[in-house]
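*Asks:* Got a sequence here, can you build the structure:
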Amino acid sequence: MNAPADRADAPEITLYTSAVCGYCVAAKNFLKSRGLEWKEVRIDLDAQAREHMVAQARRTSVPQIFIGDTHVGGYDDLVALHRSGRLEPLLSGDRA
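*Replies:* This is a model prediction of the structure:
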């Protein structure tokens, strides 16, 4: 489950990543520092997963981060969402 410890019904966090990606590591460290879990999808190992990511995100770079059905974007987008105060509501199931 990809939820804050106090929100078992929170939306799943999905990270599309590749092996050689500093921003992917940064995104995982950011989430880990907040006690969050996520599902990681390695697009460098799965061509179909890459196609799915591009279709959903309309971007080819990694990481691409989704919280539930909401496309957050990459690492910089995740941090910007946090700094604007809109990440916590999204993690709680409210759309940002």
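*Asks:* hey, let's count contacts and neighbours off CA atoms from now on
*Replies:* Noted.
*Asks:* show me where the chain has strands.
*Replies:* Along the chain, counting by DSSP state E, strands occupy 13-17, 39-42, 64-67, 70-73.
*Asks:* one more to put side by side:
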Amino acid sequence: MYTSAICGFCVAAKTFLKSQGLDWREVRIDLDVAERERMVALARRTSVPQIFVGDTHVGGYDDMMALHRKGGFLPLIQGAGA
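*Replies:* Modelled structure (predicted):
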């Protein structure tokens, strides 16, 4: 998950993932310009968070929650762990 220090949606995303008992790797784009450029190249978006499950781009917090409400997020996570 690509994040920055001052980002309410990043905090919300991490809180949700923690509530599901999930681990994640956080990449702070505010500390590393090269990582910011990589995120934009991969996600084609400049906002954070940008959430990936393996190579699958989920999107931002709202995208992740919409996918979760449809019942698709946890199966995606489980498939990535297989």
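*Asks:* mind checking which of the strands of the first structure is nearest residue 79 of the first structure?
*Replies:* strand 70-73 (9.8 Å; C-alpha to C-alpha).
*Asks:* rewinding a little: pipe the strands of the first structure into TSV and attach distance to residue 56 of the first structure and mean neighbour count per row.
*Replies:* Shown next, in TSV, are those (distance: least, C-alpha to C-alpha, whole Å; neighbours: other C-alpha atoms under 10 Å):
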stretch	distance to residue 56 of the first structure	mean neighbour count
strand 13-17	11	23
strand 39-42	13	16
strand 64-67	10	24
strand 70-73	8	18
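*Asks:* got those strands as CSV, with distance to residue 94 of the first structure columns?
*Replies:* Output for the strands of the first structure, formatted as CSV (distance: least, C-alpha to C-alpha, whole Å):
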stretch, distance to residue 94 of the first structure
strand 13-17, 14
strand 39-42, 20
strand 64-67, 10
strand 70-73, 10
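*Asks:* So which of those is nearest residue 54 of the first structure?
*Replies:* Across the strands of the first structure, closest to residue 54 of the first structure is strand 64-67 (C-alpha to C-alpha), at 9.1 Å.
*Asks:* Now that closest one on the second structure. Mean distance?
*Replies:* Superposed on the second structure, strand 64-67 of the first structure shows a mean distance to its aligned partners of 0.2 Å (mean C-alpha distance after the TM-score superposition for the first structure).
*Asks:* That strand packs against which elements?
*Replies:* strand 13-17, strand 70-73, helix 75-83 (3 or more C-alpha pairs under 8 Å, 6 or more residues apart in numbering; DSSP states H and E).
*Asks:* Could you tell me how far it lies from the centre of the chain?
*Replies:* Relative to the chain's own centre, strand 64-67 of the first structure is displaced by 3 Å; criterion: C-alpha atoms, centre = their mean, to the nearest Å.
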